[in-house]
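S.K.: Here's a sequence, model it:
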Amino acid sequence: MRSERVGGAVTWGLLGAWAVHDLEELATVPWWLRRNVPELRKRFPRVPEGVWRWAESMGAAEFAAAVGVMGAVVGTASAAGQLTGGRSGFYQGALTGFGLHGLMHMAQAAAVRGYTPGSVTAPLVVVPFTLWARGRLRKAGVLRPARPRDAVAGLAAAGAATVASHLVARRLLRPARRPS
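M.R.: Below you'll find the predicted structure:
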């Protein structure tokens, strides 16, 4: 493999693709949840009730704050990628997690047989960007070999970052307690 330079389109492109995708989610998640959770609760009775209660309790401000927290994570991953010429394990893991996240959106839309937030940009932006960026990393000779455990780790990290961003958002938006 010949070694080529990995440019900002590959590394900072992760942040850009993520921003496009999350703009769709920002515009659709709050109303979509209000409209669809009651029906989803009936169609998918095996989903724990706590998941449905959490989804119903999430407001637009909390979701926007969680997106901001996740943006900081993705921005940090992109910066790590830029600083290392794409070699950063954190960057490559975030890229893998982002692509798998896109596939999850597509699977969700298939499961509900309709639109779900993120399902438009997943096949148009998320998956194509991920494949293109991985191709550029491979061409530059810096892509780590793909292993099933890396895919699992990427999905787990993306899931953990999502949960953490929502927990931070709830904490940030919780009314301050006044001393009694």
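
S.K.: rest of the way, CA atoms for contacts and neighbours
M.R.: Fine.

S.K.: Ala160: neighbouring residues, count only.
M.R.: For Ala160, the neighbour count with other CA atoms under 10 Å is 12.

S.K.: residues of the helix or strand hosting it that come out buried?
M.R.: Element membership for Ala160, per DSSP states H and E: helix 148-173. Across helix 148-173, burial judged by 16 or more other CA atoms under 10 Å covers 150-151, 153-155, 157-158, 161-162, 165-170.

S.K.: In terms of helix, strand or coil, where does the closest residue to Arg87 other than its chain neighbours fall?
M.R.: Counting by CA to CA, 6 or more residues apart in numbering, Arg87 lies nearest to Val142, which is 5.5 Å off, once chain neighbours are set aside. Assigned with DSSP: H, G, I helix; E, B strand; the rest coil, Val142 falls in the coil class.

S.K.: one more to put side by side:
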Amino acid sequence: MVPSAVTWGLLAAWAVHDVEELATMARWTRSARPQLEERLPWVPWERLEVSQRHVNVAVGLMGGVMAGASALGARTGGRSPVFQAALLGFGAHGVMHLAQAAVTRGYTPGAVTAPVVVIPFSVWAWRRLRAEGVPVRTGAAAWAGLAALPILLAGIHAAAHTLTRPRTRPRRPASAPRPAP
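M.R.: Have a look, this model is predicted:
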């Protein structure tokens, strides 16, 4: 039997990591943008700057995804392909944070918890799954799950953008006549 520390631990480790992102992402994108534009001029930085409201919604949406994946993992004893894809993606996400920090030559949101929470938890969870005899997906199945990560993240951010963009309604001037019923 796979311990719940493996399956629900994914959600807990994600929550610890995303508290860091929640606290730093919006402010960091604003303050780091001039330096990043100078260092990496080909990146469309104006599209990557996010408001705190956007970050809050994106983190909440991703929390739903991670809760669902963890629940599937708990229900199937870690055998769920969705759980295993989420676990693989979470670990890869941690490595990406370290790569981002290296490319930008400094702190990026998530870089503190990536090496102390994300990557160690992912490695430990995979080892526990194997130790419990859980068949783990490798090869094409693992790559397919990993390939879904950028699509999922783009979808989450697109949804957050849609949900947080200002709503504008055409306003009727105060002097304009009301339409007849």
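
S.K.: any idea how far the helix holding Ala160 of structure 1 is from the chain center?
M.R.: Centre-to-centre, helix 148-173 of structure 1 and its host chain are 8 Å apart (CA atoms, centre = their mean, to the nearest Å).

S.K.: The residue lying closest to Gln108 of structure 1 once chain neighbours are set aside: what secondary structure?
M.R.: Spatial nearest neighbour of Gln108 of structure 1, excluding adjacent residues (CA to CA, 6+ apart): Thr116 at 6.8 Å. Following three-state DSSP, the label given to Thr116 of structure 1 is coil.

S.K.: So Thr116 of structure 1 sits against Met104, correct?
M.R.: No: contact criterion CA atoms under 8 Å: Thr116 of structure 1 and Met104 do not qualify, at 10.7 Å.

S.K.: Between those two, tell me which one has more neighbours.
M.R.: Applying other CA under 10 Å to Thr116 of structure 1 and Met104 shows that Thr116 carries more neighbours, namely 21 against 16.

S.K.: residue in structure 2 matching that one?
M.R.: Aligned by TM-score structural alignment, Thr116 of structure 1 pairs with Thr108 of structure 2.

S.K.: thinking its match is in contact with Ala101, fair?
M.R.: Yes: Thr108 of structure 2 lies in contact with Ala101 (CA under 8 Å); the separation is 5.4 Å.

S.K.: For the nearest residue in space to Val47 of structure 1 that is not next to it in sequence, which three-state class applies?
M.R.: Ranked by CA to CA, 6+ apart and with sequence neighbours excluded, the top spatial neighbour of Val47 of structure 1 is Arg41, at 7.6 Å. Three-state call for Arg41 of structure 1 (three-state DSSP): helix.

S.K.: what do you get for the one 5 residues further on?
M.R.: Under three-state DSSP, Arg46 of structure 1 falls in the coil class.

S.K.: count of residues packed around it?
M.R.: Neighbours around Arg46 of structure 1, by other CA under 10 Å: 8.

S.K.: Tell me which residue of structure 2 lines up with Gly154 of structure 1.
M.R.: Match for Gly154 of structure 1 (TM-score structural alignment): Gly145.
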